[in-house]
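# Sequence and computational prediction follow.
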Amino acid sequence: MIKIPLGITSIALDALPALVAVLFFSAPIAGIIAAFGHLISALFGGMPLGPFHLIIAVEMWAAVWLFAKLHQAGKHWLKWPAFIIGNGIVAAVPFYFLLSPAFFYASVPGLLIAASINAVVAALLMPYVLKASGGARHAS
């Protein structure tokens, strides 16, 4: 629910719970957590993009699904840039065509910052969550 204003968008920690959830849940379930996390965050932010938030929720699902698959495959150094690029750049591509090129170029810097903050905070929390839980099924 924490939002940090940044240009035409805001930074939210809506992906953070889903990134940490890969320690305990399968890729599809972690993706569902990401999708609902985004929808809840957007709802509390006033749904500024209206129904486009459903597209973003699907994109969040896909980005976290890939992150979880890479995590489960032991590709721990690849999962972070994959999430940041997927969430910060690739997810914005449909809006280049649906809204405008200007919206795409204006939103990507904020999205990259938001994805990076979500990833960094998740990376810092994951070892503590694992330790507190006594280990996890998908941990490595």
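Arrived safely. Numbers count the residues shown, from 1 in each chain.
# Could you use CA atoms for every contact and neighbour count after this?
Noted.
# List of residues touching the helix or strand hosting Val20?
Taking DSSP states H and E as the criterion, Val20 maps to helix 16-21. Under the contact criterion CA atoms under 8 Å, 6 or more residues apart in numbering, helix 16-21 has outside partners 30-31, 33-34, 37, 64, 67-68, 118-119, 121-122, 125-126.
# okay, pairing it with this:
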Amino acid sequence: MYGRKKGKKLKLTTKELVLVSVCIALTVIGSMIKIPSPFGTVALDSAPAFLAAFLFGPVFGAIVAFFGHMLTALNVGMPLTVLIHLLIATQMAIVCSIAGLIYKKGYFVLALISGFLLNGVVAPATFIIIPQFGMPFFTAMIVPLLLGVGINLAVAAIIVRTLRGRVRL
């Protein structure tokens, strides 16, 4: 695990800082590849976050996911307000860290399935209880979100399988 020793603070090396920065930059590129949705915020921006979670660990995945979503939201003009996008970015950070933890335990397929369900169903379901969103928001967003997270996870999975054992990170 990068930059961590048991009982020590998280301290990024220069290499780790560069890798995380590159992943965040890739989220910006991915944010420009949109999947049609009612609010225009579903994009191919979480693949680098899942990739970071799988290759560098859950903390790095969470960092990339949080900043990646915020940059995606900025790219489309924060259509759901800053507070809602902060909530979504936090959800993404949690989802990527959970997927990274499961991957770290050696369960790659389970990590992909959990990322798919948490990001595609559980996270948007939390909006059902928010009065301005409710069930109509969930219903409108479920298909684009499932399609988006499926593509993002497929891209991350292909890259992880390709790099694993070939590149020393």
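Thanks, I have it. Worth saying up front: this structure is predicted, and the values here are computed from it rather than measured.
# can you give me the helices for structure 1?
16-21, 27-44, 52-72, 76-88, 93-98, 101-133 (DSSP state H).
# Please pull up the equivalent of Tyr105 of structure 1 in structure 2.
Using TM-score structural alignment as the criterion, Tyr105 of structure 1 maps onto Thr139 of structure 2.
# swap in Leu49 of structure 1?
Leu49 of structure 1 maps onto Leu80 in structure 2, by TM-score structural alignment.
# corresponding residues in structure 2 for the helix holding Val20 of structure 1?
By TM-score structural alignment, helix 16-21 of structure 1 lines up with residues 47-52 in structure 2.
# Give me the mean distance between that stretch and structure 1.
Stretch 47-52 of structure 2 differs from its equivalent in structure 1 by a mean of 1.0 Å after superposition (mean CA distance after the TM-score superposition for structure 1).
# Show me the residue at the heart of structure 1, geometrically.
Centre of structure 1 computed as the mean C-alpha position; nearest residue by CA atoms, centre = their mean is Ala15, 3.7 Å away.
# any idea how far the nearest residue to it once chain neighbours are set aside is from Ile40 of structure 1?
Leaving aside its sequence neighbours, Ala15 of structure 1 sits nearest to Ala34 (CA to CA, 6 or more residues apart in numbering; 5.5 Å). From Ala34 of structure 1 over to Ile40 of structure 1 the distance is 10 Å, taken as CA to CA, to the nearest Å.
# go on, His53 of structure 1?
10 Å.
# The match of Leu49 of structure 1: what's it in contact with?
Leu80 of structure 2 sits next to Phe39 when contact means CA under 8 Å, 6+ apart.
# if I look at the nearest residue to Met47 of structure 1 once chain neighbours are set aside, how far off is Val108 of structure 1?
Nearest non-adjacent residue to Met47 of structure 1, counting by CA to CA, 6+ apart: His53, 7.3 Å away. Separation of His53 of structure 1 from Val108 of structure 1 (CA to CA): 16 Å.
# Counterpart of Ala123 of structure 1 over in structure 2?
Aligned partner of Ala123 of structure 1 by TM-score structural alignment: Ala157.
# quick one: that match and Met92 of structure 2, what's the gap?
Taken as CA to CA, the span from Ala157 of structure 2 to Met92 of structure 2 is 17 Å.
# who has more neighbours, those two?
Met92 (28 against 19; other CA atoms under 10 Å).
# Quick check: the aligned residue for that one in structure 1?
By TM-score structural alignment, Met92 of structure 2 lines up with Met60.
# show me the contacts for that match.
By CA under 8 Å, 6+ apart, Met60 of structure 1 lies in contact with Ala15, Gly31, Ala34, Ala35, His38, Asn87, Ala91.
# Quick check: closest non-adjacent residue to the last one.
Leaving aside its sequence neighbours, Ala91 of structure 1 sits nearest to Glu59 (CA to CA, 6+ apart; 5.9 Å).
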